[in-house]
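Student: Below are the sequence and a predicted model; questions follow.
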Amino acid sequence: MSITLVSCPPEHADCLARSLVDARVAACVSVLPRLRSVYRWQNAVEHADEALLVIKHPSAAFEAVRSAVLQAHPYELPEIVAVSVDKVHPPYLDWILASCS
C-alpha cells in the first residue's frame, strides 16, 4: 500500500479526488481543505492557498494515480509524492486492494 500526497487549488480538490476513486486507482482520498504553501517557482518565492489530497492506493497503482493526476491537475508541475506504507491494519489493506480491483 502507498499514500500519495497531491496539493491543488481548493476548488479542484473534490473533483480530482472523486475522479481517482471513480477510476478505481485509489480506494480513498482524504481532502485536507486548508493549507498554505510557500515555495520557489521560476526564481521567485510564491505562496498559495491549497488543499492536500491524501490518496490511499495499492503500491502497484502509483503510475495509474500519477497519470490520472497529471491528466486532471491544473498546475504545470503538480506535487505528486508517494510514500510506501510498511505497516497497515490487514483488514484495511484488504479493503484498499478490493476497492481498486
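Tutor: Good, I have the coordinates. Numbers count the residues shown, from 1 in each chain.

Student: Could you use CA atoms for every contact and neighbour count after this?
Tutor: Will do.

Student: Look up how far residue 95 lies from the residue nearest to residue 55 when sequence neighbours are not counted.
Tutor: Leaving aside its sequence neighbours, residue 55 sits nearest to residue 29 (C-alpha to C-alpha, 6 or more residues apart in numbering; 4.4 Å). Residue 29 sits 14 Å away from residue 95, going by C-alpha to C-alpha, to the nearest Å.

Student: list the buried ones in the helix of greatest length in the chain?
Tutor: The residue-count maximum for a helix in the chain (DSSP state H) belongs to helix 10-22. Residues of helix 10-22 classed as buried: 10, 13, 16, 17, 19, 20, 21 (neighbour count, 16 or more other C-alpha atoms under 10 Å).

Student: adding another structure so you can compare the two:
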Amino acid sequence: MARAVLVYTTFPSLVEAEAVGKVIVERRLAACVNILPGMISHYRWEGQVERAEEVVAIFKTRDALASEVSDAVREHHSYTTPAIMVLPVESVERGYLDWLMDATLPAPG
C-alpha cells in the first residue's frame, strides 16, 4: 500500500520556492507544496557560521515519488547543496490520503 511522505527543503527566496513548487505539482510529483517564508537559518558552511533568510517548502507526496521530488528540487535549486529531507508520515486522515494519492497519479490521457 502506498504511503504518504513529506519532502522538506529550503530556498533562498519566495520566488524560487514558488517556481520550483509549481513545476513539481504540475508534474504530479507532489499533490501540494506548502511554502513558508520568513525563516532565519544559522548553519555551519565551509568552516564559518552563516546566517540566511530562507523559505521552507514542504512537498506532500507518495513514498514511491520521493526520490523524483528530490531530483526535481535538486535540478531546479540554486543552492549547490540544498537541504532535502524525506520525512515519513505516521498517520494521515483517510480522505486526505485518498486525495494525495489521486493527485500524484500520472495524468490521464
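Tutor: In hand now; what should we look at? The structure presented is a predicted model; accordingly, all values stated were derived computationally and were not measured.

Student: Who are the packing partners of the longest helix of structure 1?
Tutor: strand 28-41, strand 44-57, helix 62-72 (3 or more C-alpha pairs under 8 Å, 6 or more residues apart in numbering; DSSP states H and E).

Student: who has more neighbours, residue 29 and residue 95 of structure 1?
Tutor: Between residue 29 of structure 1 and residue 95, counting by other C-alpha atoms under 10 Å, residue 29 is the more crowded of the two (23 against 11).

Student: Excluding chain neighbours, what is closest to the aligned residue in structure 1 for residue 28 of structure 2?
Tutor: Under the alignment (TM-score structural alignment), residue 28 of structure 2 pairs with residue 24 of structure 1. Of all residues not flanking residue 24 of structure 1 in the chain, residue 100 sits nearest, at 4.6 Å (C-alpha to C-alpha, 6+ apart).

Student: residues contacting that neighbour?
Tutor: Residue 100 of structure 1 makes contacts with 24, 25, 26, 27, 57, 58, as judged by C-alpha atoms under 8 Å, 6 or more residues apart in numbering.
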